[in-house]
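A.B. asks: The sequence and its predicted three-dimensional model are supplied below.
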Amino acid sequence: MKHTFLAVSIFAGLSSQALAATYQLTELPRYEGGKYTFISDVNDNGQIIGAATSLFGLPIDVSYIDFDDATIKNAYEQAKTSYEEIDEEISFTLEDIKNGAAATNADANRFMLSFLGARANSAEYQKLQDRVALNIDAVSAQEQVLFDVDDTDTNGLTRSTSNYLTAISEDGAIVGWGSSPFSKTTFTPEGQSEEKTFFVRDWSARGLVLTPQGEKVTLEPAFTEHGGYSIATDIRKLDDGSYVVVGQASIGIPENRQKNYDDNCDDKDEPLQVCRWIRQLSSSRPFYDLRAFIWQLDENFNVVSSQDLGLGLTPKDDENDAFISAALAVNKAGIAVGYSPYRNGDDLYPFNVAGYFKDGAFKPFKTLEKWYETGKATDINNNNIAIGYMAENVRNVIREQVAFYYDLNEEKFVELPYFFKGSKAVATDINDAGFIIGQAEVEKNSSNRRREGFIYQVGDDKVTNINDLLPCKDSSGNNYPYNIAEAIKITESNHIYAIATKTVERRDRLGNIEKDSNGNIEYESVTLPVLLTPITGGEVENCAPPEAETYERQSGSMLFMSLLTLPFAWLRRRKLKLAKS
C-alpha cells in the first residue's frame, strides 16, 4: 500500500485506538482556540479542511457603548438576578466591562456575547461570528483567514465574517465562501443633532478559490447590485488541468424586494448599507434571486466562464418573490446536483427538491406526489450515482426524512434502509465503489433524537451503524470514549473521516478549564474530527444485549469483508453538504 508522506505521518504521529473491531479510530488534531472542531472535506494527499466553533476569547469592542444606557443596565440586572437565583454572586460590574474585563473575566465575556447576540439584527451593535475555517494537518489545526481584516478596536481580526471551506481538489485547491468584515461608522439621522455608531459591511457572501499556493480567487456573482451574493460548494480538477466549481450566485432582485428597498432606504434614518443589510436578513423572503452556478477555471485559476444552471420552474408574471436553486456537488463529467423548487404542469412544489442540472434546466430525481415534498442532493460520484435526502415539509416541520441514491445511468431512485421506521436520515458522501455514508436518528422515544453515522453499499438491504464497527471498550476496559455522530467523507479505500463526540474537560469562553464549587474539574461532550481505518481481519464485537439492538449488528461483519476487497487508493476528494440553506 502506498501512502503519501502526510497520510503516513498522521498514522504515526497521532494517538489512536487499535483494538479488536473492524475499524481503528485515530483522533485528528483539534483547533486549540475553540471548543468544537469539524471536518468538511479531504483530498487524495490527506489534506483536510474544516471549521471550529465556540471560539475562546472573542474580542469585545466596548468603545462605542454608552454604559449609562438603560438597555445594557437592564441586561446586567437580569444577569445579576440569574446569579442570585443559584446562590452565586456576579463576578463583574458594568464598570469592569468598560475597563476591559470581557477580555479577562470569562463571565463578563459570556455576558457580553449574550448581550450582543440578542441584538444581532441591530446595526448599532458589534457583530461577531463564532466560527473560523481550518486547514488541518498531521499535528495541528490552523485557521484559514478568508475575508477578515485586522482592526484596532479588537486588537486583531474583527471576527465579524462568515467563514466556510467546503471542498478541496486532488492538488489542494480549496473552495468555500465568506462575508466581508463589518466596520464601524458614524451617521447623523435626519432631524437629529447627535451622531450614532453603526456597523456596516459590503456584502454577505462571496465564493472563493484558494489555490495550492495560497492565492485567493474571488468568484463574482452575475448580479452585484447592493453587494450581490455567491458561494462555492464543490471543485473538481479535470484531466486537462482545468477546474470546475459549482455553487450559487445572485442573478437579480425580485420586484417586490426591490420595491421594498426603494420605499424604505433613503439614507435619512440610517446609512444605505444598514438599510440594505436589514432587508437581506430575512430568510423567509430572500432579497436576491439565487441560482445554481458553475464556473470554469483554467489551469492558472483564471475564471474563463460562468453559467446559470437554471431552475425547476419558470416564474409566472404574478410571482414576484425570489426563487432559489443551488448546486452542491459536481463530478468529473460536469454533472451538478443540488436542489430547486419545481413545477410540473400547474403543480408547484415550492420547497427545495433534490435533483440534477442539465442543459440549463433542473430535473428532480423522483416523481413528486405531494406538494410539500422537499430535499437536497449532497454528492455525486464519477459513476453518476447521486445521493441526498428527501422529506416532507408540513407547516415548516420536517418529517419522514429518508436518505436515497439515484443512478443517473439507469434513472433509478432508491431509498436507503433505515435504523427504524421514522428515523430521519441524510446521505452525505459516496465513493466510486458505491459505498455511502451519512447520519441518521438512533433513538425512537426522544424529543431530541440523537444521530449517529452509518455506512451502506449500493444494492444492500441494510445500513450499518458505524459505531458498531468500533470497539466496545478502550485499552483500560472502560466504555469506548468516542461516538460517531456524523460521517463526512469516505475514500476509495473506505477510510472514513467523521465527526465524533467525546467527553473532555469543560472550558469557559476564555478557554480556561472550569471547576465546580468544590474545586473538581467539570466535564462536557464536544465534537472532534477522527479518521477510521479498516482493520484487516477485524471482527464486529457484540457490545449490547440482544434486546437492546434496534437493528442487526451482524450485518456489519459482512459489509466489512466487502470493504477489504477493494483496492487501496488512499484518499479521494469529497463533496460539500450545504446544511443550512
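C.D. replies: Arrived safely, thanks for sending.
A.B. asks: Every contact and neighbour count from this point should use C-alpha atoms.
C.D. replies: OK.
A.B. asks: What ranges does the stretch 1-150 of the chain have for its helices?
C.D. replies: 5-13, 70-85, 94-98, 106-117 (DSSP state H, counting those that start in this stretch).
A.B. asks: this is the other structure I want to compare:
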Amino acid sequence: MKFKLLAASVAVALSQQANAATYQLTELPRHDNSKYSYVSDANEAGEVIGYASNLFGVKIDVSYIDFDDSTFKNFYDNTKKQYELIDEEITFTLDDIQNSNAANTNAQAHAFMLSYLSSENRNGFIQHQHVISGIVLTYDNSSAEEFVVFDESSPDYEGLTRSVSSYLTSIAEDGTIVGWGSAPYKKITFTPDGETEKETYFVRDWRNKGILVTPAGEKIKLEPAFTEYGGLSIATDIKQTADGGYIVVGQSSTSLSQRAKENIEDNCDGKDEPVEVCVQSISTPFHTRAYQWKFDNDFNLTSTTDLGLGFTPDEDSEIAYSSLAVATNANGLTVGESRARRQSNNDLLPYGQAVYYKDGEIKRIKEVESFIEYSQAVDVNDNGIIVGVFGRSSNGSREYDSTGFYFDTTTSEFKEMPAYFESSATAVNDINNNGFVVGQGVIEKSGSNRRREAFLYEIGAEKLVNINSLLPCKSDSFPYTIAEAVKITDDNKIYAVATKTVERRNTLGGIEKDSKGEIEYESVSLPVLLTPISGEPESCTPPEAETYERQSASWSWLSLLALPLVALRRRRKI
C-alpha cells in the first residue's frame, strides 16, 4: 500500500532534525495581475522574493507598425484560419488595431499582437516593440508586489515599457537582495545612407547588469569589469560575512572576443543601421567570467575579483569563453561552472563543467567520462558540501538527461544522488546546512512531456522522497501538486512551486468562456510554503488511479524552460 511505502520513505529521508513526518502547505500570495507566480529564494526570517509571468494587459504600441506589410497581413490571415478551425469567430480586424486601439482593448487582438511581436523578436528583428510579460516580486504576508529593477515609464503609452528582463535571485538574512536586469528598449528613428525615409528601431543601453538592493530599498548597480558597448554583469547569490559585510557572486564581462571585434569593425559602421543595433545583433560578443563583489556593512564596494576560467584559451582563438559563479557560502567558497579541457587528452569540451572557486584556484568537481558531458554546481552549504547536476547533452538538449550529485570539499567524496527511477532526470535546487537537498525530478517513464515533481533528499540517504507524498491527499479541498522545491531553510521549511486548477484568464485578465458560455479552467503555478509538522502520512489512492487528475493540474517541462529564472538562476541550469 502507498501508506507503507511512504512511511518507509519518510523514515529514510527525514532525520530527527526535520522532526516531522509530514508537511503542511501554506499558499503564499499570488501577483494579482499575472497568470503565474513563483518563488525564487527566501531567507531564514521568512522574507521571500520571486517572479511572475504572463502579465495581464501589457500595453501594445502600434504607432510604428506598417499595416501594409505582407508579413503582418499573412500573420493575421493565418490567425483567422486558426480560429475557423476550432469553430470560433475572430472578433477584430487589422483596421480595428490600427484605428480603434483594439490591441489594448480586445482580448483576441491583444493576444494576436503579443504573438506577432514575439515571433518577430525571435527572428532577430530589432524594428518591433519588445514585450516581456515577466516581472519580479517581493512578498509580504498578504501580497506579492512588483519590484521594478531597471524598467522606466514609456514615452509612447501609459505605464512601464515592459521591455526588460528582470531577475531577483537571492536574499540575505538581513533582507539584502541581489539579481540583475536588462535596460529598457528605447524607440529611435534612423535614416540609412542614400535613403530619405526614416526607419524605426528599438535599442537598449546594455544587455544585463547586476543589482544589489539594500534593506532600505537603495539600488546599487554592479558594474561589469568591461563596460564597452554596455558590458554585462549578473548577480546570482549573496551571503553575509561574519564581520557584517557581504559577498556577492555572479558573472561579468571582461573583454570583447576577437570575433566580435572583427564583426563590429567590418559591419557596424552606422551607415545601414544604427551602430548599437548592429552590436546588439552579435549574440555572444563578450568574454565573461565568474565574478565576485565584496561590500562592507555600509554597502561600500570594497573589492571585485575575476574568479577566472577553467582553462587557458589558445592565443589565436576568436570566440568568447565563459565561466559562471552560481552560489557561495558564508565562508566565501563559491561554486558554478566553467568551460574546460578534457583532462585525459586536453580537448576543449563543448559544455560547461562543475567547478568551485577557492583561494584563487578553479577546481573541477567531476572528471569527464564523455566528450559531450556537462555539469554545473548549483549550491554549497556552510559545511562545504556542494550539490549540482551532470549529464550528457544530446543535440544541445539537456531536457531529460541530468543526474544530481553532491561533493564534500573536505573529503573530496563525490556521490551521485538517486532519482525517482533509473533514467529519471533530476534538477537540484538547494541544500541547507543540515544536509537536506531539494529540487525536482521526472516521475513518468515515457511520454514527450514527462511531468516533474518536487523531491526531498538527505545527504547519504538511499532514495528521494516525493514531497507530494508528505502532504494531504489531493482532493477538492487540497488541489495542489508540488512541481518544484526551490529552497529549504535550516529549520527544514521548504519554499516551492505548486500547481492547481483555476478559472482561465486571457491576456487582458478577463475570465475565458467557451462557445456555450461556460467558464474554462486551466492549471497555474503558485508559490507555497511547506512547514514540517508532527504526524504520519495519509493513506491515498494508488498513483495509477489518480493519473488523469494529476495531469490536469500540471504543466510540461518544456514550459518550465521558458520561465524567466531558467536563464541563469543559481538554482537552475541553462
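C.D. replies: Received, thanks. Just so you know, these numbers come straight off a predicted model, no measurement behind them.
A.B. asks: Give me whichever of the helices of the stretch 1-150 of the first structure is most buried.
C.D. replies: Ranked by mean neighbour count, the helices of the stretch 1-150 of the first structure are led by helix 106-117 with a mean of 19 (mean count of other C-alpha atoms under 10 Å).
A.B. asks: For it, give me the average deviation versus the second structure.
C.D. replies: Compared with the second structure after fitting, helix 106-117 of the first structure has a mean deviation of 0.5 Å; criterion: mean C-alpha distance after the TM-score superposition for the first structure.
A.B. asks: picking up where we left off before, may I see the helices of the stretch 1-150 of the first structure organised as TSV, with distance to Ile231 of the first structure added?
C.D. replies: Conversion of the helices of the stretch 1-150 of the first structure to TSV gives the following (distance: least, C-alpha to C-alpha, whole Å):
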stretch	distance to Ile231 of the first structure
helix 5-13	29
helix 70-85	36
helix 94-98	37
helix 106-117	25
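A.B. asks: so where do the strands sit in the stretch 301-450 of the second structure?
C.D. replies: Listed in chain order, the strands of the stretch 301-450 of the second structure (DSSP state E, counting those that start in this stretch) span 301-308, 323-328, 334-338, 353-358, 361-364, 373-380, 385-392, 403-408, 413-416, 426-431, 436-442.
A.B. asks: thinking again about what came up before, can you check which of the helices of the stretch 1-150 of the first structure gets nearest to Glu410 of the first structure?
C.D. replies: Proximity to Glu410 of the first structure, assessed across the helices of the stretch 1-150 of the first structure by C-alpha to C-alpha, is greatest for helix 5-13 (36.6 Å).
A.B. asks: Where in the second structure does the closest one fall?
C.D. replies: Counting by TM-score structural alignment, helix 5-13 of the first structure lines up with no residues of the second structure.
A.B. asks: Pull the residues that contact that helix.
C.D. replies: Helix 5-13 of the first structure has contacts (C-alpha atoms under 8 Å, 6 or more residues apart in numbering) with Thr26, Leu28, Asn45, Gly46, Gln47, Asp137, Ala138, Val139.
A.B. asks: Map Ser115 of the second structure across to the first structure for me.
C.D. replies: Ser115 of the second structure maps onto Ser114 in the first structure, by TM-score structural alignment.
A.B. asks: now do Asn329 of the second structure
C.D. replies: Using TM-score structural alignment, the partner of Asn329 of the second structure in the first structure is Asn331.
A.B. asks: in terms of contact, does its match touch Asn382 like I think?
C.D. replies: Yes - with contact defined as C-alpha atoms under 8 Å, Asn331 of the first structure and Asn382 form a contacting pair (5.5 Å).
A.B. asks: Gly434 of the first structure is nearest to which of the helices of the stretch 1-150 of the first structure?
C.D. replies: When the helices of the stretch 1-150 of the first structure are compared by C-alpha to C-alpha, helix 5-13 sits nearest Gly434 of the first structure, at 23.3 Å.
A.B. asks: For Leu559 of the first structure, find the nearest of the helices of the stretch 1-150 of the first structure.
C.D. replies: helix 5-13 (24.0 Å).
A.B. asks: for the stretch 451-581 of the first structure, what spans make up the helices?
C.D. replies: Using DSSP H, counting those that start in this stretch, helices in the stretch 451-581 of the first structure cover 555-564.
A.B. asks: can you map out the strands along it?
C.D. replies: 451-457, 464-465, 483-490, 496-505, 523-534.
A.B. asks: Redo the ones you listed as a markdown table? Include distance to Gly422 of the first structure and mean neighbour count.
C.D. replies: Listed next are the strands of the stretch 451-581 of the first structure as a markdown table, based on distance: least, C-alpha to C-alpha, whole Å; neighbours: other C-alpha atoms under 10 Å:
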| stretch | distance to Gly422 of the first structure | mean neighbour count |
| --- | --- | --- |
| strand 451-457 | 13 | 23 |
| strand 464-465 | 16 | 25 |
| strand 483-490 | 18 | 26 |
| strand 496-505 | 23 | 21 |
| strand 523-534 | 26 | 20 |
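A.B. asks: closest one to Gly191 of the first structure among the ones you listed?
C.D. replies: In terms of C-alpha to C-alpha, the element of the strands of the stretch 451-581 of the first structure nearest to Gly191 of the first structure is strand 523-534, at 51.3 Å.
A.B. asks: Would you mind giving the residues in the second structure matched to that closest one?
C.D. replies: Under TM-score structural alignment, strand 523-534 of the first structure corresponds to residues 521-532 of the second structure.
A.B. asks: ok so, going back, would you tell me which of the helices of the stretch 1-150 of the first structure gets closest to Glu415 of the first structure?
C.D. replies: Taking C-alpha to C-alpha, helix 5-13 is the member of the helices of the stretch 1-150 of the first structure nearest to Glu415 of the first structure, at 34.5 Å.
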